[in-house]
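1. Here is a sequence with its predicted model. Questions after.
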Amino acid sequence: MRVSDFDFFLPSDLIAQHPPAERGDSRMLLVDRHTGNSTDAHFRDFPAQLRPGDLLILNNSRVIPARLFARRAGLRTQHNSPAPTGQVEVLLTQPLGNDRWRALVKPGRKVPTGEHLIFEAPENRVEAPVNRVPQVREANLGIRAQARTLLEAKVIESGDFGERTLQFSPTQDFFGALEQLGHMPLPPYIHRSEEDEEEDRTRYQTVYAGANTHGSAAAPTAGLHFTPQVLEQIKARGVQIEYLTLHVGLGTFQPVRVEDLADIRLHEEPYTLPATTAEAIHKAKSEGQRIIAVGTTTTRTLEHIAAINRIEPHSGTTSIFLQPGHRFQLVNALLTNFHLPKSTLLMLVSALAETENQTTTGREKILRAYTHAIEQHYRFFSYGDCMFLS
């Protein structure tokens, strides 16, 4: 199959630029994966779509303020000197352990291997995130306020398309520093006068993100619809809720650069499968109950652990690419947002819509559902509406 087979036209005014006024106040398209038939609904109807005995699995990874601005150490200036030049943008995309991170750097041509980067917060900015450009001018003085170095990193490896591996100097509270320095890594199709806003700190984060599961460079967006009240309603229906962790990384930001699906290679992303979730999966499979994934990240993790036959507590990495023709071993249904044209996520959803002995392909079913969603003015992408494919 060709990547162009998954293209569709989306009017730009349907790309959600802000979350709905209230979390969970979203529309939901119900799609029968066997027939392709669709029904308009709202996310508040989601608990009613679940059955007693279902197992609902969510990704509890926490999004970090991963978009940072740094300057090259060789361009360091003294206090009250003109503002520094050579500023670079750094997007942390994957934790590698031992204070190392994979990142995208712009402009990459100015940041070779061996370069040192300095991440500073102005003195008058302690608890709140810094402005887009980490420098300020004191009122009526026209001079640069003293900046504090919060993080330092060395580029230890270079890759294509601005990819870099950074070795950060040890710090007592790395994620605390990110909270002061960083911006939420909103996708490039969200166009704002400001890079991010205060509401993004909470709304671009699931309500169930773990306290110690920092690491995602993008939100597992299907989970953004959930509220504590909805989770309680689901439990009240006799549905078991469990979690896994997959840190969303570089693949979210990189476009597909090949035309043949057979040539697609995804970046590895780290995941953790807890013991309680592994046990729940075994129980659901043995009892013939449905396993419902919230989001494509959860789906990829579940199908990866099935492919390697390791449904037990462990951590690892996955680069699994789910495309039409894949036979799903664990996931029976999926709650997901609407995805970009020609994206691997759209291919994944199309794969789940494939059923045996059907004359209509999964791709055709999903593109037909997307056409309906466009005609009915559903909101698309990260802050948009959702689809339940079952």
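-> Yep, that arrived. Residues are numbered from 1 along each chain as shown.
2. When you work out contacts or count neighbours from here on, use the C-alpha atoms and nothing else.
-> OK.
3. And the strands in the stretch 201-350 of the chain, which stretches?
-> 214-216, 240-246, 269-273, 291-294, 314-318, 333-337 (DSSP state E, counting those that start in this stretch).
4. would CSV of these with mean neighbour count and distance to Leu104 be doable?
-> Listed next are the strands of the stretch 201-350 of the chain as CSV, based on neighbours: other Cα atoms under 10 Å; distance: least, Cα to Cα, whole Å:
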stretch, mean neighbour count, distance to Leu104
strand 214-216, 23, 14
strand 240-246, 22, 19
strand 269-273, 21, 15
strand 291-294, 24, 27
strand 314-318, 14, 19
strand 333-337, 25, 25
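5. another one to put next to it:
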Amino acid sequence: MKVEELDFELPQELIAQMPAENRSESRLLVLNRKTGDISDRRFSGIAEYLFPGDCLVLNDTKVLPARFFARRTTGASLEGLYLDMSGGGLWHVMLKNSRKLKEGEVFDLLSSHGSVFCKILAERRLDDGTWHIRPQSDLPAEKLLEHIGYAPLPPYIKRSRGGEKPDYDRQRYQTVYARQSGAVAAPTAGLHFTDELLNRLDEKGISRAHVTLHVGAGTFKPVTADNLEDHEIHSERFEIDAQNADIINRTHQAGGRIVAVGTTSVRTLETVAQSGGIHAASGDTRLFIMPGFEYRAVDAMITNFHLPKSTLLALVGAFAGMDNIKNAYTHAVKERYHFFSYGDAMLIY
């Protein structure tokens, strides 16, 4: 598939810089993938399209405050993104403005107030440009990030040094059901749910299952190849336990629909389903879903609007059909929907 087929024109002003004031009052584009029909709704009314016996599958990953700031002894500023631990107390990070940084150099890790929190050693620059660094602190990474970190908003959401209201972003760039720490980007389709809305769906007889997929920075990696098949898909850690696998299987057996909330839930379910049915599993997935892929587990999905020429746009195109997705995105632009992480949502069924 040519990557150009995933391109579309998007006015910059439609890229959401802030979330809706109330989570569930974001807009919802509803796409019937069989007929191609499109409806404009509010997310708070999603229960209209969900039925007793359906099951929502939610990714319960918790976003780490993974963005941080540092300062070299020269006074030069650094901006970092924590990716994961690399063993032996080393952090694996991305560092902006690090071209002149040298291996073995010690610099200052700054607190959220701008003061020096601790020293940090630039241990090794990796071949892909990322770094292994070693904080000179006894705190575990997650605890240390609580002191120094900001919400790891994607680069198209503009915030100077963490923004004027960093606590607001840390709260809103997190689902209300997040519980398993490890992501450095949010599963954004879930940001539209409130506890109140979830309770209303419970009362309607819609069950819930949880999976975990820790969203990595690779989710924003642009596709630079001409052919989609030549793109190297990123790897992400996932887990589904026996209890939640059983909820999903019982839903299928009773004739209910599996409604995946977000492409991360889709990717988890379809990864597990490749080996036959839904069962307890964990590991790393490099599943690349593109047009021609045969879905085995997902009957409907809730998702945000994705970047042009992205693997996530290919994923939803594989589910709904590329013509339907192109029509839906043209409609969304015309009707001034908001796009990407803090933007509006789609329901595809």
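-> Noted; the coordinates are in hand. On a predicted model such as this, the values are computed, not experimentally measured, just so you know.
6. For Arg363 of structure 1, find the nearest of the strands of the stretch 201-350 of structure 1.
-> Proximity to Arg363 of structure 1 (Cα to Cα) singles out strand 333-337 among those, at 15.4 Å.
7. Give me the contact list for the closest one.
-> Here strand 333-337 of structure 1 makes contact (Cα atoms under 8 Å, 6 or more residues apart in numbering) with 221-222, 290-296, 299, 352, 380-382, 384-390.
8. Relative to structure 2, and after superposing, what's the average distance for that strand?
-> Mean deviation of strand 333-337 of structure 1 relative to structure 2 after superposition (mean Cα distance after the TM-score superposition for structure 1): 0.5 Å.
9. Look up the counterpart of that strand in structure 2, residue range please.
-> Aligned by TM-score structural alignment, strand 333-337 of structure 1 falls on residues 300-304 of structure 2.
10. Same check on stretch 242-249 of structure 1?
-> Counting by TM-score structural alignment, stretch 242-249 of structure 1 pairs with residues 209-216 of structure 2.
11. What segments of structure 1 are helices?
-> Here structure 1 has its helices, by DSSP state H, at 174-181, 200-203, 228-236, 275-287, 296-307, 344-352, 362-375.
12. Run through the strands of the stretch 1-150 of structure 2 in chain order.
-> 27-31, 38-42, 55-59, 61-63, 67-71, 77-85, 91-96, 106-110, 116-125, 131-135.
13. Which among the ones you listed is found nearest to Leu287 of structure 2?
-> Checking those against Leu287 of structure 2 by Cα to Cα gives strand 55-59 as the closest, at 16.6 Å.
14. Now do that closest one against helix 242-253, angle only.
-> 150 degrees (axes from the mean of the first three to the mean of the last three Cα atoms, to 10 degrees).
15. how much does strand 55-59 of structure 2 stray from structure 1?
-> Looks like 0.8 Å for strand 55-59 of structure 2 (mean Cα distance after the TM-score superposition for structure 1).
16. Who are the packing partners of that strand?
-> If you count contacts as 3 or more Cα pairs under 8 Å, 6 or more residues apart in numbering; DSSP states H and E, strand 55-59 of structure 2 packs onto strand 207-214, strand 258-261, helix 263-273.
17. Switch these over to JSON lines; also include distance to Pro19 of structure 2.
-> Output for these, formatted as JSON lines (distance: least, Cα to Cα, whole Å):
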{"stretch": "strand 207-214", "distance to Pro19 of structure 2": "22"}
{"stretch": "strand 258-261", "distance to Pro19 of structure 2": "18"}
{"stretch": "helix 263-273", "distance to Pro19 of structure 2": "19"}
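18. closest to Phe43 of structure 2 out of these?
-> strand 258-261 (12.7 Å).
19. residues in contact with stretch 259-273 of structure 1?
-> Here stretch 259-273 of structure 1 makes contact (Cα under 8 Å, 6+ apart) with 1-4, 94, 243-251, 256, 258, 301, 312-321, 323.
20. dump the residue contacts of Thr296 of structure 1.
-> Thr296 of structure 1 touches Pro220, Leu334, Thr336, Leu345, Leu348, Val349, counting by Cα under 8 Å, 6+ apart.
21. at 10 Å instead, please
-> 59, 220-222, 302, 322, 334-337, 344-346, 348-349 (Cα atoms under 10 Å, 6 or more residues apart in numbering).
22. for Glu146 of structure 2, same thing?
-> Leu64, Pro65, Ala66, Ser111, Ser112.
23. Which residue in structure 1 aligns with it?
-> Per TM-score structural alignment, the equivalent position to Glu146 of structure 2 in structure 1 is Glu179.
24. Okay, its match and Ile190 of structure 1: tell me how far apart.
-> Per Cα to Cα, to the nearest Å, Glu179 of structure 1 is found 21 Å from Ile190 of structure 1.
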